[in-house]
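# Okay, sequence plus prediction incoming.
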Amino acid sequence: MGTRAAGAATLKRLRHSRGLSLAGVARALTRTAVALHQPRLPAVASVQRSVARWESAAPTLPDERYQLLLAHFYARTPAGQMAVGAGSDLAELLGALLDLGESETRVAFLRTALIRTATDTGGMLALLSTPVQAGLSVALIDPSRATEETAAGLVAVVADVNAQVGSVPMVRLQLLLAPVIDACRRLQAGPLPGPVVGHVRAVAVAACSLAGRLAFENRDDGASQALYAEATAQAERLGDTWPRANVHMSHALVTLYSSPDLTDAQRLVGQAVHAARSGDSVKVRARAHALQAEISARAGLERQAQAALGLAWYDIESQSGSDPSGSSFSAGHLRGFEGVCELYVGDPSVAHDRFAASAAALAGPREQVQRAIVRADQALARIRMGDPRSAAELLHECVLAAVATGGRVPAIRLRRARVELRPWRREDFVADLDDHLMDVLGA
């Protein structure tokens, strides 16, 4: 069976699984359009002909309007509950759209749109398959009945939330993640089966660490510190040390941006490097050395910064095969760290080129927060090169990115760059930037 034929077969199977005729799907899509306040669809007979074409021997791809309606329809179970995780009808639909020729970017957009809806209606459970939901419900009542599949379902939720950073507002992601942390606490309060203990603890580490970052992004520094403390305590009881290094790095970054004093950030990144060196993840080790380089550069320690960068490049270039951490840290990310080091203890023109290369490499939806940070730093380099007008033009792009991602760090970087534009505050290009900042950030 060809790829397009497989997509058509999946659409037919989804329809049959709900006991619907072609006309039944047409009526369901019409009702969905009304519920979403979309423009009315054509007559049911016309919509029915479209549904038939999607499932035919020479299938056509539903257009974007119908894709959205199909996604909203299949994102709810026949009982009306949201279900957008692995194994759901929505996941099946999105796979069918890929088979029918839709782009991965468009399919990712559709899934993000439905995850946004899940934060309003389905919460964490919407990201779990029906069997995992049932297993989790049993385990929360009696932790001794928890299984590895239960823990794997929670891992998938954390991964889903993490993948949506930069696409879904941070506060919505916090709402999705909070029940995972509560579930881990409740499971660990009971007698978990031996093989499951480590899996649940690993979920707790990842969930608390990510929640600490999200709390920081949402300007709740007290909650952020408490969550990082919990993540650290859990990580210390795991076998490998790279998860502990990840927690320390995330904590170091939010500390770096919430306090002008570098002491605590330096301490945390030192702990991260120590843990990463004895761990099995080369990518985590590379990122720890890169962050150590940045913090050294910010402290004016050029020799230490260059030494740490050298170690980070060694790590990146020596990696082979799969990495146990699943980290996406790459040479593109590392070029951004190189740029920061050049900005503080080197040549701003070299920094600018490093930032440009890094921004070009950070193209994925998940990387938009980091791209916004790199662009703001690139603008700072332009200011220090004596080109404030061009810097202001670049900062307009950063304003839009900061709004789109909802990230606190891009906003902080923006404000720092604006401070360095003060000598030109009477120029029109700075006034235009100020107006833009005020309009969208209230800054």
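Now that the structure is in, tell me what you want to look at. Computed from a prediction, not measured in an experiment: that's the story for all the values here.

# hey, let's count contacts and neighbours off CA atoms from now on
Will do.

# can you give me the helices for the stretch 251-400 of the chain?
Counting by DSSP state H, counting those that start in this stretch, the segments of the stretch 251-400 of the chain that form helices are 263-277, 282-298, 302-318, 331-345, 348-361, 368-384, 388-405.

# try this one side by side with the last:
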Amino acid sequence: MTAHDRRVGAATLKRLRLSRGWSLADTARAIIDAAARLGQPFGSSIASVQRAVARWESTTAPILPGERYQLLLAHLYARDLDGQHSLGHGSDFAELLDALAHLGESEHRLHELRTLLVRTATDAGGSLLALLGPTTQHALTAALADPSRLDEELLAGMRATIGDVNRQVGSIPFVRLQLLLAPIVESCRRLLADAVPEPQLPELRSIASQAYTLAGRLAFETRDDEASRALYSAATNTAGRTGSPWQRAIVHMSHALVTLYSTQGIDAARHLVDAAVRDARAGTSITVRARAHALQAEIAARAGAGRHAQAALSLAWYDLDGDRNGDPSSSSFSPAHLRGFDGLCELYVGDPAAAHDAFARSAHALTTPRERVQRTIVTTDQALARIRLGDPHAATELLHECIDGASSTGGRVATIRLRRARHELRPWRTEGFVADLDDHLIDALGA
């Protein structure tokens, strides 16, 4: 962190304070009051806290606020001047996180702060517009009243909000994420039905496709299959009008995964995956093509078609090892994700020991909060491999971790995989370690 970065951070904190009309003493009082509301009363005087605020804003040697002060500042700046939660792009809260980053705070800590405040904002059905920054909120309201006012800046804000929701998967329960995404989904629907400016239509369709796809996945996770199907249908139709086949491939892949777990058999999922592969091959995203081939490999393995599965896996690795500079997709599909597909293919049509090792490598590399759901799924599959290797006791040790992961997010796929792994433990159902696992399942997931 350079001296220039720290000065930028200090100047941002000062600008935030002045935008509220606060003096140094006013800020100190606001921090002390926030601490009292949160049940963390200060023993320090106003003068002492005021000196701390001044050190953060120093033009010569600014310092990073400590973690307790960061939390209190986050609660202060998470609400706008009208007292409403505002956490999105352009909000005071977003500016605060940017200031802390310039002053040297870690990305992990900033993610923790953001997650905590999103949880706070959505407690008891809280603000549905929390992730819409103030500029985006006002511009969206104006565009809904007069579609001719839709512009690039508003579209960028809408896409950023979808990205914010997507990044919270694994940190925030799915039902809350639905609430946060709902305003964007409804706004896309209304704007597409109106006469928006022609130059903005391709980007609006792209954003709507992304919003509908994520909403379809969230509806599935919260067990609303009818809504999920309707949203995926809207996403498919909208993506098909973007002129970018890879965007429709993304919709097909997400739809295929939820179909695999919400319908009997694999035929419906196979049709969607095959459609995804066709679109991905016709598109310009290597990353999307790699993921489509990986899903094709999984479907083939589940059907017992070992040679087909290995051929599709080889294509996926070939794609992923290619030059992805300039790839139009923002997908995070990585070698860590693909190793999970390696494990699945080995589990169904290969060697359980090789499957176990592939799952272990994949889970070890899936470290970000956004990857928590996938890590839980992969680790559950790793436990299943241990069962098939004749080590059920070691498998249950992993499954206890997976139960905790699944219960924290309400992930439906992870829960289904857990139940299937428990089904494989039937030969040991009288053992104490299986009884302990059942107790944990009931306590955490009610099943």
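Good, I have the coordinates. What you are looking at is a predicted structure, and each value in this text was computed from that prediction instead of being measured.

# hang on, the earlier thing: mean neighbour count and distance to residue 434 of structure 1 added to the helices of the stretch 251-400 of structure 1, as TSV?
Shown next, in TSV, are those (neighbours: other CA atoms under 10 Å; distance: least, CA to CA, whole Å):
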stretch	mean neighbour count	distance to residue 434 of structure 1
helix 263-277	21	31
helix 282-298	27	27
helix 302-318	18	34
helix 331-345	24	24
helix 348-361	21	23
helix 368-384	25	15
helix 388-405	20	10
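
# I'd like those as a markdown table, with distance to residue 129 of structure 1 appended.
Output for those, formatted as a markdown table (distance: least, CA to CA, whole Å):
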| stretch | distance to residue 129 of structure 1 |
| --- | --- |
| helix 263-277 | 34 |
| helix 282-298 | 30 |
| helix 302-318 | 36 |
| helix 331-345 | 34 |
| helix 348-361 | 34 |
| helix 368-384 | 29 |
| helix 388-405 | 28 |
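
# right, so of these, which gets closest to residue 437 of structure 1?
Closest to residue 437 of structure 1 of the helices of the stretch 251-400 of structure 1 is helix 388-405 (CA to CA; 6.7 Å).

# In structure 1, what stretch matches the biggest helix by length in structure 2?
Looking across structure 2 with DSSP state H, the single longest helix is helix 201-221. Mapping helix 201-221 of structure 2 onto structure 1 (TM-score structural alignment) gives residues 197-217.

# residue ranges of the helices in the stretch 101-250 of structure 1, please?
Going by DSSP H, counting those that start in this stretch, the stretch 101-250 of structure 1 shows helices at 104-121, 130-141, 148-163, 170-188, 194-217, 221-235, 242-258.

# quick one, what contacts whatever residue of structure 1 lines up with residue 147 of structure 2?
In structure 1, residue 147 of structure 2 lines up with residue 143, judged by TM-score structural alignment. Residues in contact with residue 143 of structure 1 (CA atoms under 8 Å, 6 or more residues apart in numbering) are 186, 187, 188, 190, 191, 192, 193.

# how close does the last one get to residue 237 of structure 1?
Going back to what we said before, that points to residue 193 of structure 1. As judged by CA to CA, to the nearest Å, residue 193 of structure 1 and residue 237 of structure 1 stand 16 Å apart.

# what do you get for residue 206 of structure 1?
With distances taken as CA to CA, residue 206 of structure 1 is found 13 Å from residue 237 of structure 1.

# higher neighbour count, these two?
Between residue 206 of structure 1 and residue 237, counted using other CA atoms under 10 Å, residue 206 has the larger neighbour count: 23 against 14.

# hang on, isn't residue 382 of structure 2 packed against residue 364?
No. Contact criterion CA atoms under 8 Å: residue 382 of structure 2 and residue 364 do not qualify, at 11.5 Å.

# could I get the helices of the stretch 101-250 of structure 1 as a markdown table with distance to residue 340 of structure 1?
Listed next are the helices of the stretch 101-250 of structure 1 as a markdown table, based on distance: least, CA to CA, whole Å:
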| stretch | distance to residue 340 of structure 1 |
| --- | --- |
| helix 104-121 | 30 |
| helix 130-141 | 44 |
| helix 148-163 | 25 |
| helix 170-188 | 25 |
| helix 194-217 | 21 |
| helix 221-235 | 25 |
| helix 242-258 | 14 |
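
# Which one of those helices lies nearest to residue 364 of structure 1?
If we rank the helices of the stretch 101-250 of structure 1 by CA to CA, the stretch that ends up nearest is helix 104-121, at 9.2 Å.

# what comes up buried for the closest one?
Within helix 104-121 of structure 1, the residues scored as buried using 16 or more other CA atoms under 10 Å are 107, 110, 111, 112, 113, 114, 115, 116, 117, 118, 119.
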